[in-house]
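K.L.:
here you go, sequence then predicted model.
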Amino acid sequence: MTRSATTSIDLNADLGEGFGHWRLTDDEHLLSVVTSANVACGFHAGDPAIMRRVCDLAAERGVRIGAQVSYRDLAGFGRRSMDVPPAELAAEVAYQIGALEVFARAAGSRVAYVKPHGALYNRVVHDEEQAAAVVAGVLLAGEGRAVLGLPGSRLLAAAEEAGLPVVTEAFADRAYTARATLVPRGTAGAVVSDPDAVVARAVSMALDGTVVAASGEPVPVGAGSLCVHGDTPGAVELARRVRAALEAAGVRVAAFS
């Protein structure tokens, strides 16, 4: 079903993905485009100095701050699936949120939502136990923060059951399966690299709530937030093009309520 052209959508990116002198994401310029920032909390990337700097910039520019929580996997950038006991995973999620909250508060803002990263994000689409552990960690951190995730995922179901706000997410630069899940990154074509295709997909997702799967059929991906990955080559210019195209199509780009 086509949405009204007066619809609104959030634009998010993964930020703070660096460590020490190493930098992957262009945080300063992306924060002039996006409305929500998924900030790495030190487990897949990020360190205290980076977290503080990104929170300061986000607060200064009115960008909503979110904790991008991960398995403890710096070497693998959080993209290796791990079997972490639920109680341990809940504690690690709460730990990451709490660490980022210190810097968000110091900047005059707060951590408004939580989004898993990489292997954890994909795992909690189907794994009820791991999804419940992530939600337990969000609850342990307090304040009833929103949870950002894939539509139909076990994560969002568990968050709703726990009374937490949920926000559905779509990816303009990732390929989808016919089941409306993400094509695994190890598969050829998992990342959409053609900028024109990314822009067109973003508009279709916002206006129609659909995207063409890798297998060729349209699949529903209705979402309140649209992600453009910060580690994609040319991410800043791509994000600018996506935002401009959305606004030209009559879509209001604003942080989710």
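P.N.:
Cool, got the structure. Numbering: from 1, shown residues only.

K.L.:
contacts and neighbour counts: CA atoms only from here.
P.N.:
Will do.

K.L.:
contacting residues for the nearest residue to residue 90 once chain neighbours are set aside?
P.N.:
Of all residues not flanking residue 90 in the chain, residue 137 sits nearest, at 3.9 Å (Cα to Cα, 6 or more residues apart in numbering). Neighbouring residues of residue 137 by Cα atoms under 8 Å, 6 or more residues apart in numbering: 89, 90, 91, 92, 93, 94.

K.L.:
okay, those residues in TSV with neighbour count, secondary structure and distance to residue 120 next?
P.N.:
Shown next, in TSV, are the contacts of residue 137 (neighbours: other Cα atoms under 10 Å; DSSP: H, G, I helix; E, B strand; the rest coil; distance: Cα to Cα, whole Å):
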residue	neighbour count	secondary structure	distance to residue 120
89	23	helix	10
90	23	helix	12
91	18	helix	15
92	21	helix	12
93	29	helix	11
94	21	helix	14
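
K.L.:
ok, second structure coming up, stack it against the first:
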Amino acid sequence: MTVIDLNVDIAEGFGAWRIADDDALLAVVSSANIACGFHAGDPGTIRRACVTAVAHGVSIGAQVGYRDLAGFGRRFIDMPPAELVDDLLYQMAALRGMAEVAGGRLAYVKPHGALYNAIATHEEQAAAVVEAVTTFDASLAVLGMPGSRWLALAEAAGLETVAEAFADRAYTPEGRLVSRREPGAVLHDPDVVARRAVRFATDGTVVAVDGSVLAMPARSVCVHSDTPGALELVRAVRDGMTAAGVTVESFR
């Protein structure tokens, strides 16, 4: 039986601004990457996400990122490693507290946005993220891009690593995500997104923008909650998985 996790970014609103229907999304997915307040999320939004995740039996992950509310964490920050470690410890500790108050527990860590992309190749920052997780709680799993320096260093440090693929994003021939500044970087068609997700789960491959077929071994598939129509996309992915005989279940 093929089993794969379906994760989505959650609690990315702030104050009166709501970016997605978190409650509805949490009724569909198996893992929730919950913002920790640095790129998005306020205490009320974060706590509600934890409560709802617990109610649905959804695994809770800390989506840590740069301290960049204005840029939604999508701008690279060339910060000293020690400062990055401290920022990540702060975020993980905050989310663990919210998760425990809600009756749940923190299960994994997934970097967000520019940090996620940077540590695919940035040795210094990748090492800092590994240091932060191992210092905080080495029993936590970590999500990342297949072939990234981040996952390689995390595995070497003894962390449980989970490779993930993005159903709603286009890939370059090198296996990286197409920049959001480029046309076609974000996919919006539910049928297309669902077919890609099923292919990740059953075949472990993806078709890049140049038509080449790339190996993309993944234990988790992600859909971004800020992609227009995210709820429809997530439901299409879940339905497509079920129709293909794939079981959607958290790795934790």
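P.N.:
Structure received. All of these numbers come straight from a predicted model, not from anything done at the bench.

K.L.:
if we can go back for a sec, and in structure 2, which of the contacts of residue 137 of structure 1 remain?
P.N.:
Among these, the contacts conserved in structure 2 (both residues aligned by TM-score structural alignment, their matches' Cα atoms under 8 Å) are 90, 91, 93, 94.

K.L.:
thinking again about what came up before, among the contacts of residue 137 of structure 1, which pair sits farthest apart?
P.N.:
89 and 94 (8.6 Å; Cα to Cα).

K.L.:
one step back: between the kept ones among the contacts of residue 137 of structure 1, which is nearest residue 19 of structure 1?
P.N.:
Nearest to residue 19 of structure 1 among these, counting by Cα to Cα, is residue 93 at 19.2 Å.

K.L.:
only the buried residues of stretch 178-186 of structure 1, if you could.
P.N.:
178, 180, 181, 182, 183, 184 (16 or more other Cα atoms under 10 Å).

K.L.:
whereabouts in structure 2 does that stretch align?
P.N.:
Using TM-score structural alignment, stretch 178-186 of structure 1 corresponds to residues 173-181 of structure 2.

K.L.:
just the helices in the stretch 151-257 of structure 1 please.
P.N.:
Secondary structure of the stretch 151-257 of structure 1 (DSSP state H, counting those that start in this stretch): helices at 154-161, 195-208, 235-248.

K.L.:
how near is whatever residue of structure 1 lines up with residue 92 of structure 2 to residue 122 of structure 1?
P.N.:
Residue pairing (TM-score structural alignment): residue 92 of structure 2 is matched to residue 97 of structure 1. Computed as Cα to Cα, to the nearest Å, the residue 97 of structure 1 to residue 122 of structure 1 distance reads 19 Å.

K.L.:
neighbour count: those two, which is higher?
P.N.:
More neighbours surround residue 97 than the other of residue 97 of structure 1 and residue 122, with 27 against 21 (other Cα atoms under 10 Å).

K.L.:
what's the helix or strand for that one?
P.N.:
Taking DSSP states H and E as the criterion, residue 97 of structure 1 maps to helix 86-106.

K.L.:
how far out from the middle of the chain is that helix?
P.N.:
16 Å (Cα atoms, centre = their mean, to the nearest Å).

K.L.:
which elements pack onto it?
P.N.:
helix 48-61, strand 64-69, strand 111-116, helix 128-141 (3 or more Cα pairs under 8 Å, 6 or more residues apart in numbering; DSSP states H and E).

K.L.:
which residues sit against it?
P.N.:
Helix 86-106 of structure 1 has contacts (Cα under 8 Å, 6+ apart) with 39, 41-43, 51-52, 55-56, 59, 65, 67, 69-71, 110-111, 114, 129-130, 132-141.

K.L.:
sorry, back to before: what about the residue nearest to residue 90 of structure 1, distance to residue 162 of structure 1?
P.N.:
For residue 137 of structure 1, the distance to residue 162 of structure 1 - Cα to Cα - is 12 Å.

K.L.:
check residue 120 of structure 1 too.
P.N.:
19 Å.

K.L.:
who has more neighbours, those two?
P.N.:
residue 120 (22 against 14).

K.L.:
which one in structure 2 is aligned with that one?
P.N.:
Checking TM-score structural alignment: residue 120 of structure 1 goes with residue 115.

K.L.:
residues touching its match, list them.
P.N.:
Neighbours of residue 115 of structure 2 in contact, by Cα under 8 Å, 6+ apart: 65, 66, 73, 74, 76.

K.L.:
ok, which of the helices and strands packed on helix 86-106 of structure 1 comes nearest residue 9 of structure 1?
P.N.:
Of all those, strand 64-69 comes closest under Cα to Cα, at 13.5 Å.

K.L.:
mean deviation of that closest one from structure 2?
P.N.:
Here the mean offset of strand 64-69 of structure 1 against structure 2 after fitting is 0.2 Å, by mean Cα distance after the TM-score superposition for structure 1.
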